[in-house]
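Asker: requesting a structural model of the entry that follows:
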Amino acid sequence: MTYVVTENCIKCKYTDCVSVCPVDAFCEGPEMLVIDPEVCIDCDVCVAECPAGAIFDEHDVPEDQADFIELNSRLAEQWPTISEMKDPPADAEQWDGVPGKRSYLE
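Answerer: Purely as a prediction, here's the structure:
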């Protein structure tokens, strides 16, 4: 089991979750974060820290977000690890809860 970052992280990219991860399982891309399933220890601590509510246990990922399980795994191999909290994008609050953001992934 692992945790998965889903669509609501796109364009929000809050990094509160990164600051509490004990094993540096997060990787940062241009528009969102992902969790490396090979590093995640399933501690659950990141879920409550995500202001956008974008992190789920892989067994609880909403059905319409199921492709993010594979996406996190694939992108974690490409994107660098992030281990320190950063300021969110200036317009993060405006993007929080906006549906249909997948097209913004590069």
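
Asker: hey, let's count contacts and neighbours off CA atoms from now on
Answerer: Noted.

Asker: can you tell me how far the spatially closest residue to residue 3 that is not a sequence neighbour is from residue 81?
Answerer: The shortest distance from residue 3 to any non-neighbouring residue, by C-alpha to C-alpha, 6 or more residues apart in numbering, is to residue 57 (4.5 Å). Applying C-alpha to C-alpha, to the nearest Å, one obtains 20 Å for the distance of residue 57 from residue 81.

Asker: next, the structure of the following sequence, for comparison with the previous one:
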Amino acid sequence: MTYVVTDACVKCKYTDCVDVCPVDCFHEGPNFLVIDPDECIDCTLCVAECPVEAIYAEDDVPADMQQYIPLNAELAQLWPVIVEKKDPLPDHEEWAGVQGKFDQVER
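Answerer: Okay, here's the model as predicted:
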């Protein structure tokens, strides 16, 4: 099993999770983070660090967010690894509570 970054991360991009990842499996895009399923060791450390609860175990991803499972795998192959915490996006507070942001993912 791997972990998956979902909807709540889009347009927020908190990076608290990156700091605790022991295997550097996070990849950074313009407005979203993803987890490389081939690198994730299922340690669960990132789950508690996410302030918007965007990270789920693959088996626990809500039905309306299943499209994030293949998206994480796809974009992890394209985006660079991120290993250090950064500030969230400037308008993160505005987007933190918004749901249904799949179409807002910038590739």
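
Asker: quick one on the thing from earlier: hang on, the residue nearest to residue 3 of the first structure packs against residue 1?
Answerer: Yes: here residue 57 of the first structure lies in contact with residue 1, judged by C-alpha atoms under 8 Å, at a distance of 7.4 Å.

Asker: for the two, indicate the residue with more neighbours.
Answerer: Set side by side, residue 57 of the first structure and residue 1 give different neighbour counts by other C-alpha atoms under 10 Å, the larger being at residue 57 (16 against 10).

Asker: quick one: contacts for residue 6 of the second structure?
Answerer: Contacts were defined as C-alpha atoms under 8 Å, 6 or more residues apart in numbering; by that measure residue 6 of the second structure touches 54, 55, 56, 65, 68.

Asker: alignment lookup: the residue nearest to residue 3 of the first structure to the second structure.
Answerer: When the second structure is aligned by TM-score structural alignment, residue 57 of the first structure is paired with residue 57.

Asker: helices of the second structure, residue ranges please.
Answerer: Using DSSP state H, the helices of the second structure run over residues 16-20, 45-49, 68-76, 92-95.

Asker: how far does stretch 36-43 of the first structure sit from the chain's center?
Answerer: What separates the centre of stretch 36-43 of the first structure from the centre of its chain is 12 Å, taken as C-alpha atoms, centre = their mean, to the nearest Å.

Asker: could you do stretch 25-38 of the second structure as well?
Answerer: In this view, stretch 25-38 of the second structure has its centroid 6 Å away from the chain centroid, taken as C-alpha atoms, centre = their mean.

Asker: do you know how far residue 56 of the second structure is from residue 92 of the second structure?
Answerer: Here the criterion is C-alpha to C-alpha. By it, residue 56 of the second structure lies 20 Å from residue 92 of the second structure.

Asker: thinking again about what came up before, against residue 68 of the first structure, how distant is the residue nearest to residue 3 of the first structure?
Answerer: Shown here: residue 57 of the first structure relative to residue 68 of the first structure, a distance of 12 Å by C-alpha to C-alpha.

Asker: common neighbours of those two, please.
Answerer: By the contact definition C-alpha under 8 Å, 6+ apart, residue 57 of the first structure and residue 68 are jointly contacted by residue 4.

Asker: can you count the residues close to residue 78 of the second structure?
Answerer: 12.

Asker: now it: how far from residue 96 of the second structure?
Answerer: Going from residue 78 of the second structure to residue 96 of the second structure by C-alpha to C-alpha gives 25 Å.
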